[in-house]
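Novice: Can you look at this prediction? I've put the sequence above it.
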Amino acid sequence: MVQEFNKVGVVGLGTMGAGIVEVFARAGFHVTGVEIDTSALERGQNHVQTSLERAVSKGKLTAEEQGAIMGRIAFSSTREDLGDADFVVEAVPERMDIKRDVFTDLDSICPPGTILATNTSSLSVTEIAALTRRQEQVVGLHFFNPAPVMKLAEVVGTVNTAPGTLEVVTEVAKRIGKTPVTVTDRAGFVANALLVPYLNHAASVYERGIASREEIDTAITKAAEFPMGPLTLLDMVGLDVSLAVMEVLWEEFRQPRYVPSPLLRRMVSAGLLGRKSGRGFYDYSTGKNPAEEQPTGPVARSVRDNDHGFDLADMLLAPHIDDALRMVGDGYATADDVDTAMRFGCGYPKGPVELLDERGASAVANVLRGVANAHFAPYQPAPLLGKLLYDGTETVRST
């Protein structure tokens, strides 16, 4: 069925949408990229062209291959040009009113057999699917930025998505060079549901004056060899984007660990959104830190003096690992799915379950206990972690 796809459509040609167009065209699909705003359409075309030229200059593509890829791409300012598409990916901004307009339009324009996918990272795929008369053929297909580089694609089914549709989209994801993780519709899916609370927790640690921004970021890059620290990553992702995900997680789960950091809220209200606004936890024009300075109190000194038997990296990572174990224990995703999502979607050298297996369940539990006792955060160990301790097992995967 994948081989029968003659034409793919992508609606929305921002950075992500343009990247998705490139991904499909590189994989041999004929793609039509649609953007109703003419200036945005031109920017999208330029983005694809520039990206391919960069690949040629780096020796990753030949000029002939670039020409062939561009030959498979058409651009349009009207959605009616998707009337013969077999598969359409929506990549418009994360606003339900905009997505409502797109999906009701596509539902009337596209043939009955066309599969519709949303690239949403935080909105309900189920709610989006319900806007159409083809709920069995609507899925989430969540790419990660930059789409031509990041290997993860989350394939998200709703209660009404046909199993055959999920199979087709999973195979499509593989054909375009992605590593798919297939899950059901839930706030944040796998990657964002784990990544963003970890970033939010780091913001809370900074807000309480427990450590400086540099100490927080350096602790993680050294201890876990992550490509960047959480506050730097927050600035790159966008504080407003992370806050929106936290609010969605809080709305669905109503658990204390999903309460957005007050500092995060204040910074977003002040327009300190990170790199895209020029200032976030770091100032990208002067190097000056615009985030609110917090006093260093006894709690901060206690952590730095290691009075509780854990260090800053432990304090940042243990709740993150616990969240991953909670997700696995809930049956939402397997340990392999979790680690795959974080490695290929977020650039982790090791997934959170791998980190648990490396550190040991009892060590992680001791940190969580110490964090709770010191009143740093309201974390209680995940049931799966409790089971490992009860069984006397230190790892999720047998070694």
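Specialist: Cool, got the structure.
Novice: going forward, measure contacts and count neighbours with C-alpha atoms only.
Specialist: Fine.
Novice: what's the closest non-adjacent residue to Phe189?
Specialist: Counting by CA to CA, 6 or more residues apart in numbering, Phe189 lies nearest to Val183, which is 7.3 Å off, once chain neighbours are set aside.
Novice: With Leu316 instead?
Specialist: Ala202 (6.5 Å).
Novice: burial of Phe253, as a residue count?
Specialist: 12 (other CA atoms under 10 Å).
Novice: same thing with the one 3 residues further on?
Specialist: When neighbours are defined as other CA under 10 Å, Pro256 has 11 of them.
Novice: Same question for Pro146.
Specialist: Residues near Pro146, counting by other CA under 10 Å: 15.
Novice: now Ala117
Specialist: Ala117 has 26 nearby residues by other CA under 10 Å.
Novice: and it, how far is that from Ser39?
Specialist: 25 Å (CA to CA, to the nearest Å).
Novice: ditto for Gly229
Specialist: Counting by CA to CA, the gap from Gly229 to Ser39 is 35 Å.
Novice: same thing with Arg275?
Specialist: For Arg275, the distance to Ser39 - CA to CA - is 23 Å.
Novice: Could you do Asn6 as well?
Specialist: In terms of CA to CA, Asn6 sits 28 Å off from Ser39.
Novice: quick one: which of those two has more around it?
Specialist: Asn6 (14 against 10).
Novice: give the contact list for the more buried one.
Specialist: Residues near Asn6 by CA atoms under 8 Å, 6 or more residues apart in numbering: Phe29, His30, Ala85, Asp86.
Novice: Mark which of the residues you listed are part of helices, please.
Specialist: Among those, no member falls in helices (DSSP state H).
Novice: Dump those residues into TSV; add distance to Phe103 and neighbour count as well.
Specialist: Shown next, in TSV, are these (distance: CA to CA, whole Å; neighbours: other CA atoms under 10 Å):
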residue	distance to Phe103	neighbour count
Phe29	22	22
His30	21	21
Ala85	14	23
Asp86	15	20
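Novice: gap between the host helix or strand of Asp336 and the chain center?
Specialist: Assigned by DSSP states H and E, Asp336 falls within helix 335-346. Distance of helix 335-346 from the chain centroid (CA atoms, centre = their mean, to the nearest Å) equals 11 Å.
Novice: Comparison target, given below:
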Amino acid sequence: MTLGRVLVVGAGQMGAGIAQVVAASGREVLLRDAFPGAVERGLATIERSLAKLHEKGGPDPATVLARITPVEALGEADLMIEAIVEQADAKKELFRAADEALPAGAILASNTSSIPITELAAVTSRPERVIGMHFFNPVPVLALVEVIRADQTSDETAEAIVALAHELGKTPAEANDFPGFVSNRILMPFINEAAYALMEGVAEPEAIDTVAKLGFAHPIGPLALADLIGLDTCVAIMDVLHAGLGDPKYAPCPLLRRHVAAGRLGRKSGRGFYEYG
């Protein structure tokens, strides 16, 4: 199965990174985002990222950027990779529209970090061609791609996406369609417990993160990582885990909910567990 032209929907932090690595592999990329100015901001992010990588021997930025075309409509593509907001209804609406707009043989993939792929597949007429393709932030740097098969996903679709991940220079890890898949089923309780440790006065944020970095050899502490992911996204993922698995251990820490309610979303808002300039 040839996946030569890829439509990336969502030009935020994740979508821009996905567009960059796909274009760097030599493929044509169509980049779409419904929010005014989002594609332009995404392209600027890609340009900065490529410039940094070029200093370390990476590809020519102009060559990669020339393969990315902003589009307003869901156009002709062999593959769509969705990277919009982590809300089930918004994703389902997009998958319905993409199912109508893209060629019958096209694969529809989601970069969701928690929403069941089976639910997204069910709203299309091609459920066997729907799959999860969960990248990790920052996409140009981190090697992992979690490949999640819906109940309906065909072997052919899964094999094509695993092969694509390898061609993008990534390492695919296949998972079945459970809430949170593998990564967030493990990661979110870790972040949540760190938030409880802070809320209960066990230690200050810097100490909690230092324990994880020096004691567990993690490159970044759980609270700083939550700020990078976005505290609102963390809460959304935990809500999916809690609802899907029915275990109270997945319920978001009250401190996380308070921070989100106060607009303290992490790096993207300038303040989360830490403050950012």
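Specialist: Done, it's in. Predicted model only: the values in this text are computed from it and were never measured.
Novice: The helix holding Asp336 of structure 1 packs against which elements?
Specialist: strand 152-157, strand 179-184, helix 191-207, helix 312-329, helix 352-359 (3 or more CA pairs under 8 Å, 6 or more residues apart in numbering; DSSP states H and E).
Novice: looking at those, which is buried most?
Specialist: Mean neighbour count (mean count of other CA atoms under 10 Å) peaks for strand 152-157 among these, with a mean of 26.
Novice: where exactly do the helices run in structure 2?
Specialist: With DSSP H as the criterion, structure 2 has helices spanning 13-24, 38-55, 61-65, 88-101, 117-122, 155-167, 183-199, 205-210, 222-229, 231-245, 254-261.
Novice: Gly132 of structure 2: which of those is closest?
Specialist: The closest of those to Gly132 of structure 2 is helix 117-122. By CA to CA, the value is 6.1 Å.
Novice: what's the mean deviation for that closest one versus structure 1?
Specialist: Once the two models are superposed, helix 117-122 of structure 2 sits on average 1.0 Å from its counterpart in structure 1 (mean CA distance after the TM-score superposition for structure 1).
Novice: corresponding residues in structure 1 for that helix?
Specialist: Using TM-score structural alignment, helix 117-122 of structure 2 lines up with residues 125-130 of structure 1.
Novice: Same check on stretch 184-192 of structure 2?
Specialist: The aligned range for stretch 184-192 of structure 2 is 192-200, by TM-score structural alignment.
Novice: Compare that stretch with structure 2 and give me the mean distance after superposition.
Specialist: Averaged out, stretch 192-200 of structure 1 is 0.7 Å away (mean CA distance after the TM-score superposition for structure 1).
Novice: and that stretch, how far from the chain's centre?
Specialist: 9 Å.
Novice: Equivalent analysis for stretch 235-253 of structure 1, please.
Specialist: Offset of stretch 235-253 of structure 1 from its chain centre (CA atoms, centre = their mean): 11 Å.
Novice: Would you mind listing the buried residues in that stretch?
Specialist: Applying a neighbour-count criterion of 16 or more other CA atoms under 10 Å, one finds 235, 237-250 buried in stretch 235-253 of structure 1.
Novice: ok, now stretch 27-41 of structure 2?
Specialist: By 16+ other CA under 10 Å, the buried positions in stretch 27-41 of structure 2 come out as Arg27, Glu28, Val29, Leu30, Leu31, Arg32, Asp33, Ala38, Val39.
Novice: repeat for stretch 49-63 of structure 2
Specialist: Ser49, Leu50, Ala51, Leu53, Pro61.
Novice: which residue sits closest to the third one, ignoring its sequence neighbours?
Specialist: Translated: Ala51 of structure 2. Pro61 (6.2 Å).
Novice: What residue in structure 1 is paired with that neighbour?
Specialist: So, by TM-score structural alignment, Pro61 of structure 2 is matched to Gln66.
Novice: So for structure 1, the centremost residue is which one?
Specialist: Asn192 (4.2 Å; CA atoms, centre = their mean).
Novice: Wait, it touches His142, no?
Specialist: No. In this structure Asn192 of structure 1 lies outside contact range of His142 using CA atoms under 8 Å: 10.5 Å.
Novice: and for the two, which residues touch both?
Specialist: With CA under 8 Å, 6+ apart, Asn192 of structure 1 and His142 have common neighbours Ser121.
Novice: before we move on, back to that, got the contact list for the match of stretch 184-192 of structure 2?
Specialist: With CA under 8 Å, 6+ apart as the test, stretch 192-200 of structure 1 has contacts from 121-122, 187-188, 230-231, 233-234, 242, 245-246, 249, 257-258, 260-261, 264, 316-317, 319-320, 323-324, 342, 346.
Novice: Ala202 is in contact with Gly211 of structure 1, correct?
Specialist: For residue 211 of structure 1 the amino acid is Ala, not Gly. No. The criterion here is CA under 8 Å, and Ala211 of structure 1 misses it with Ala202 at 9.6 Å.
Novice: Quick check: chain neighbours aside, which residue is closest to the equivalent of Ala104 of structure 2 over in structure 1?
Specialist: Aligned by TM-score structural alignment, Ala104 of structure 2 pairs with Pro112 of structure 1. Leaving aside its chain neighbours, Pro112 of structure 1 sits nearest to Arg134 (7.6 Å; criterion: CA to CA, 6+ apart).
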